[in-house]
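*Asks:* Provide a 3D model corresponding to the input given below.
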Amino acid sequence: MHMILDALWRAVTDCLRGRVMAWSLFPLLLVAGMAALVGVFWWDAAAASVQAWLEAASWLQWLWGWMGQGTAAASAVAAAVLLVLVISPVMVMVALAIVAVVMTPQMVALVAERRFPQLQRK
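*Replies:* Below is the predicted model:
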């Protein structure tokens, strides 16, 4: 149990290092920038397409008829929510891929340098 707590303590202290925090923020900033670009260039067209699809869906006609005059506003909100629900997992997967490519080799090098300097790297 002592070895597990020691490893946990070392991992926590390594996570609080400036380099590690910077490497952790890089994927977040990159994905936030990509989300902003997607929002600026494609959001309106994508939202309009999804809204048109929702309004034309035969299985939703009873809902639009029940709502009456509020159909345009309701379908616009539903389209925006649907887009966010579809795009969010994609952004998370892209962030994880960036972490795997950028941060993992840096963390392996940091741990090897600080904890296992005597090991030969292959």
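
*Asks:* all contacts plus neighbour counts: C-alpha atoms, from now on.
*Replies:* OK.

*Asks:* just give me the residue closest to the centre of the protein.
*Replies:* V92 (2.4 Å; CA atoms, centre = their mean).

*Asks:* how close does that residue sit to V31?
*Replies:* Between V92 and V31 the distance is 8 Å, computed by CA to CA, to the nearest Å.

*Asks:* ok, now A72?
*Replies:* Using CA to CA, A72 is found at 31 Å from V31.

*Asks:* go on, M67?
*Replies:* Per CA to CA, M67 is found 37 Å from V31.

*Asks:* quick one, which of the two is more surrounded?
*Replies:* Using other CA atoms under 10 Å as the criterion, M67 and V31 rank with V31 on top: 18 against 12.

*Asks:* verify the stated contact: the more buried one with V94.
*Replies:* Yes - under the criterion of CA atoms under 8 Å, V31 makes contact with V94 at 7.3 Å.

*Asks:* contacts for stretch 7-17?
*Replies:* With contact meaning CA atoms under 8 Å, 6 or more residues apart in numbering, stretch 7-17 is reached by V20, M21.

*Asks:* to compare against the first, here's another:
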Amino acid sequence: MQKTIDAFWRAAAYCLHPRVIWLSLLPLVAAAVLSVGLAHFYWEPAVTGVRQILDGWAISQTLLSWLDTVGAAGFRAVIAPLIVVVLAVPLLVVLSLLLVATLMMPALVRLVVQRRFAGLEVRHEAPWWTSLGWSLGATLIAVLVMMVSLPLWLIPPFGLILPPIIWGWLTYRVMAFDALAGHATAQERTTLLQDHRLPLLVMGVISGYLGAAPSALWAVLGAFSVVVAPLLIVASVWVYTLVFAFSSLWFSHYLLTALRDLRAVEPGPELVVLERVA
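*Replies:* The predicted structure follows:
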């Protein structure tokens, strides 16, 4: 627990570093261009498609008719855009995580190594396609779980618990691998991920709850969020980027410390020779 807290405060302090702030803008620019482009070409078709689906469901028509009777007829015009936004936000979370893992994580790990672990030996450097494949595999699993569990999100307890757990697991899998990819051997990485699985998962879940801040902002703004959706999406991506940048630093400080401690207790050459003779 002490090492987890120590890594937490170090990561928070590193977020104020000019290089970290500058790096956080790179995924933001990429995500903003992609979001604006997708909204320009696919916003209207997506809203139209959702309205057609709602028109074909008897339960949605019953709900809309009830809203008309209670004086909330104006909600009929914004329900389809709101559904599109709600479906887009989880995808933005995954996009932000992948952008951070690709554009920021290696630079952030190098920053931590330069400032704190300059003497740490590089025993193995995983190729970039290995890290990409690991991230894509974990992302695919998280998206599948998200899609399967999506109906449960409408139930208040599950809606507050499931998304952070899913994002937390994804963050833990992606960040932990990338934090060790530049120094640890495959055996060291496997050992550390097994020995520290629970703290790493807790760190991921906490990061997931921190990443829920933009979703809370959407909920507070309610129907007005449709009006400012393009701006709010870009702002959400930046918040997600900062959260994931913090998570990258947190995992880097924790796991590189764990790697250093693991190597510190390795048997010396004399002990290895005696064991082989025996």
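
*Asks:* ok, the residue nearest to the centre of the first structure - contacts?
*Replies:* So V92 of the first structure contacts nothing (CA under 8 Å, 6+ apart).

*Asks:* helix or strand: which one has it?
*Replies:* helix 71-98 (DSSP states H and E).

*Asks:* buried set for the next helix or strand after that helix?
*Replies:* Following helix 71-98 of the first structure in sequence order, the next helix or strand is helix 104-115 (DSSP H and E). Under the neighbour-count criterion of 16 or more other CA atoms under 10 Å, helix 104-115 of the first structure has M107, L110 buried.

*Asks:* mean distance, helix 104-115 of the first structure to its aligned residues in the second structure?
*Replies:* Compared with the second structure after fitting, helix 104-115 of the first structure has a mean deviation of 1.0 Å; criterion: mean CA distance after the TM-score superposition for the first structure.

*Asks:* chain center to that helix, what's the gap?
*Replies:* Helix 104-115 of the first structure sits 25 Å away from the centroid of its parent chain (CA atoms, centre = their mean, to the nearest Å).

*Asks:* the longest helix in the first structure is where?
*Replies:* Across the first structure, the longest stretch assigned as helix under DSSP state H is helix 18-56.

*Asks:* that helix: which residues count as buried?
*Replies:* Going by neighbour count (16+ other CA under 10 Å), the buried part of helix 18-56 of the first structure is W23, F26, P27, L28, V31, W43, A46, A47, V50, Q51, L54, E55.

*Asks:* from those residues, which is closest to K122 of the first structure?
*Replies:* W23 (23.6 Å; CA to CA).

*Asks:* was I right about that closest one contacting V101?
*Replies:* No - counting by CA under 8 Å, W23 of the first structure stays clear of V101, with 11.2 Å between them.

*Asks:* quick one on the thing from earlier: and the furthest pair within the buried residues of helix 18-56 of the first structure?
*Replies:* The most widely separated members of the buried residues of helix 18-56 of the first structure, counting by CA to CA, are W23 and E55 (44.0 Å).

*Asks:* and the gap between L119 of the first structure and E113 of the first structure?
*Replies:* Distance, L119 of the first structure to E113 of the first structure, using CA to CA: 9 Å.

*Asks:* with G39 of the first structure instead?
*Replies:* Plainly put, G39 of the first structure is 41 Å away from E113 of the first structure if you go by CA to CA.

*Asks:* ok, A79 of the first structure touching D44?
*Replies:* No - contact criterion CA under 8 Å: A79 of the first structure and D44 do not qualify, at 10.6 Å.

*Asks:* how about the helices in the stretch 101-250 of the second structure?
*Replies:* Here the stretch 101-250 of the second structure has its helices, by DSSP state H, counting those that start in this stretch, at 105-116, 128-149, 156-180, 186-195, 197-210, 213-221, 224-227, 229-264.

*Asks:* could you count how many residues lie near V86 of the first structure?
*Replies:* By the criterion of other CA under 10 Å, V86 of the first structure has 11 neighbours.

*Asks:* residues contacting it?
*Replies:* Here V86 of the first structure is in contact with no residue (CA under 8 Å, 6+ apart).

*Asks:* how near is it to V12 of the first structure?
*Replies:* For V86 of the first structure, the distance to V12 of the first structure - CA to CA - is 33 Å.

*Asks:* same deal with T71 of the first structure?
*Replies:* In this view, T71 of the first structure and V12 of the first structure are 51 Å apart by CA to CA.

*Asks:* the more surrounded of the two?
*Replies:* T71 (15 against 11).

*Asks:* ok, and the closest non-adjacent residue to the more buried one?
*Replies:* Computed as CA to CA, 6 or more residues apart in numbering, the closest residue to T71 of the first structure that is not its neighbour in sequence is W64, at 5.5 Å.
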